[in-house]
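Asker: dropping a prediction and its sequence here:
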Amino acid sequence: MPEYQTLLVEQHASVAHVQINRPEKINAMNALFWEEIIAAFDWIDQTDSVRVVVVSGAGKHFSAGIDLMMLAGASHKMTTDIGRNAEIIRRNVLRLQASFNAVDQCRKPVIAAIHGYCIGGAIDLISACDMRYSTADAHFSIKEIDMGMAADVGTLQRLPHLIGDGMMRELAYTGRAFDGNEAAAMGLVNSIQPDHEKLMSSVMAIANEIASKSPLAIRGTKEMIRYSRDHSVEDGLNYIATWNAAMLQSEDMKLAMAAHMAKKTAEFAD
């Protein structure tokens, strides 16, 4: 298993646990983090024994978002030419977007377990996950507006599909903080737990339940959900018909049907 400087990646049976591992910096996302998250999710995608991913933060917080020292360092690359500056900034933003696209496009379900701060870039990250769970006292904020900028790594594009357009606009325009209770009420998180220990126990139980299902069925389900988010109903129906023309012939379906009839638990290959 690869080792990282900003992440702690462990595999527990069929579940990969990815922790942002800079607790002394409130898990702020430095330059290396953005590279390592791509590498970690590439490993996850290519490792068939991993069926589900849990993303959390080491220490007292999930993440305080992008490391401001990284932004300060980027300013040193600026020139006197506006066009060239714009090209440099655009390339950098696209590179950062690719990091969370890797999470969104991962073949396996990704579950975010959130406690403490979940600010700025951390909202971009959890928006790219399949599901989100938090502690009641978690602290959320789309903080970019208070930095004099618009969020540019996925929050404004993905969050409206999770909490609705109006609520997303309120949070993005004001940058106001909200806790886990409000996050659950608006549908950003599926449920809340009273503390970090119970949060991780609950999330791991959900991850293990998903991991027990047919990997092909889970793969197809995630692919269809992602595709339908960005396409019409007609496009989505056509795609699932084509997809299942192959997948309905898999051994997994035969095993699942037989186990269901016999009231037993099916064991699926990776």
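Answerer: That came through, no problem. Residues are numbered from 1 along each chain as shown.

Asker: for the rest of this, base every contact and every neighbour count on C-alpha atoms.
Answerer: OK.

Asker: if I look at residue 208, how far off is residue 193?
Answerer: 18 Å (C-alpha to C-alpha, to the nearest Å).

Asker: ranges for the helices of the stretch 151-270 of the chain?
Answerer: Secondary structure of the stretch 151-270 of the chain (DSSP state H, counting those that start in this stretch): helices located at 155-158, 160-163, 165-174, 180-186, 196-211, 215-229, 233-247, 251-262.

Asker: contacts for the first one?
Answerer: What it means is helix 155-158. With contact meaning C-alpha atoms under 8 Å, 6 or more residues apart in numbering, helix 155-158 is reached by 123, 124, 127, 128, 168, 172.

Asker: follow-up on the earlier one: which of residue 208 and residue 193 has more residues huddled nearby?
Answerer: residue 193 (21 against 17; other C-alpha atoms under 10 Å).

Asker: hang on, that one packs against residue 137?
Answerer: No. With contact defined as C-alpha atoms under 8 Å, residue 193 does not reach residue 137; the gap is 9.0 Å.

Asker: also this one, for the comparison:
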Amino acid sequence: MSESKYYLVEKKGHVAWVWFNRADKMNAMNPDAWIDSPAVFKELDEDPEIRVIVVAGKGGSFCAGIDLIGMVGAMPELMENEQKGGLKWKLLKKIYPLQETMSAMEKCRKPVIAAVHGACIGAGLDFVTACDIRLCSQDATFCLKEAAVGFVADVGVLQRLPLIVGQGVTREMAYTAKTIDAQRALGVNLVSEVFDDADALFEGAQAMADVIAANPPIAVQASKDVLNHSIEGSVNEGLKYVASISSNIIPSHDLIEAFTAFAEKRKPVFTGK
């Protein structure tokens, strides 16, 4: 397995655990997280011993979302005031690889289970909606955060979440950027099961993975392929469209204000510019 600076991969028989391994930053997704994901899941896809993958987070939370400060260096276009065509073209070409970070789980032939405890915010929610099955602990919270910081969510959640919870709940989460708890997540089918705590969650995820792994791999993988085929057109077209929209609305004064307020630890004041 190729070394990753962000992900920790552990194999338990036919099950691979992919850990978000940046606990000191609540597993916020820095450039390494975005770059390494496709290679990690491609290698697990090609590993004949692995039949199921579980994704989880080290420390107190699953994922606090995008590392805003860390990503500025990788995407300086976000902070440019000059909104010229050349800038938009550069930004558009940078969005497509970020989408692949999330699509990697969907493209992997092996079923991927997300085991969520603590916070699952922004990019973390993007990640789990690209997984096949979502489980969580009682302390789990979910937030589609992008609108609150001046972004349109552009790496897949707006395409995948409606297929899981429906249009109404997706629009509520996208427009309000509010946090929902584990019981609401269960009620809207975002998660399949809620466990008492993280330990019980990880045991439950392993148990479900073991059940899946005991089935004929070719039948399980063929089932995933057929299910993906039924939605891939709408997801792929949606990803291309949102990349174009995203590159057109950023950078904005509101986005720069969100970054500035975050750095200054104050509430942002948005003007719609």
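Answerer: Sure thing, it's come through. Because the structure is a prediction, the values reported are computed rather than measured.

Asker: want to throw the helices of the stretch 151-270 of structure 1 into JSON lines with distance to residue 87 of structure 1?
Answerer: Shown next, in JSON lines, are these (distance: least, C-alpha to C-alpha, whole Å):
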{"stretch": "helix 155-158", "distance to residue 87 of structure 1": "22"}
{"stretch": "helix 160-163", "distance to residue 87 of structure 1": "28"}
{"stretch": "helix 165-174", "distance to residue 87 of structure 1": "26"}
{"stretch": "helix 180-186", "distance to residue 87 of structure 1": "36"}
{"stretch": "helix 196-211", "distance to residue 87 of structure 1": "41"}
{"stretch": "helix 215-229", "distance to residue 87 of structure 1": "30"}
{"stretch": "helix 233-247", "distance to residue 87 of structure 1": "35"}
{"stretch": "helix 251-262", "distance to residue 87 of structure 1": "48"}
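
Asker: of these, which is nearest residue 113 of structure 1?
Answerer: Nearest to residue 113 of structure 1 among those is helix 196-211; the distance by C-alpha to C-alpha comes to 6.8 Å.

Asker: tell me, that closest one lands on which residues of structure 2?
Answerer: Counting by TM-score structural alignment, helix 196-211 of structure 1 falls onto residues 198-213 of structure 2.

Asker: average offset between the matching stretch and structure 1?
Answerer: Averaged over the aligned pairs, stretch 198-213 of structure 2 sits 0.3 Å from structure 1 after superposition, using mean C-alpha distance after the TM-score superposition for structure 1.

Asker: what does that stretch contact?
Answerer: Counting by C-alpha under 8 Å, 6+ apart, 14-15, 51-54, 113, 115-117, 135-137, 194-195, 220 sit against stretch 198-213 of structure 2.

Asker: show me where the stretch 1-150 of structure 1 has helices.
Answerer: According to DSSP H, counting those that start in this stretch, the helices that the stretch 1-150 of structure 1 contains are 31-46, 68-74, 82-104, 121-127.

Asker: just put the ones you listed in JSON lines and tack on distance to residue 200 of structure 1.
Answerer: Below are the helices of the stretch 1-150 of structure 1 laid out as JSON lines (distance: least, C-alpha to C-alpha, whole Å):
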{"stretch": "helix 31-46", "distance to residue 200 of structure 1": "20"}
{"stretch": "helix 68-74", "distance to residue 200 of structure 1": "29"}
{"stretch": "helix 82-104", "distance to residue 200 of structure 1": "20"}
{"stretch": "helix 121-127", "distance to residue 200 of structure 1": "16"}
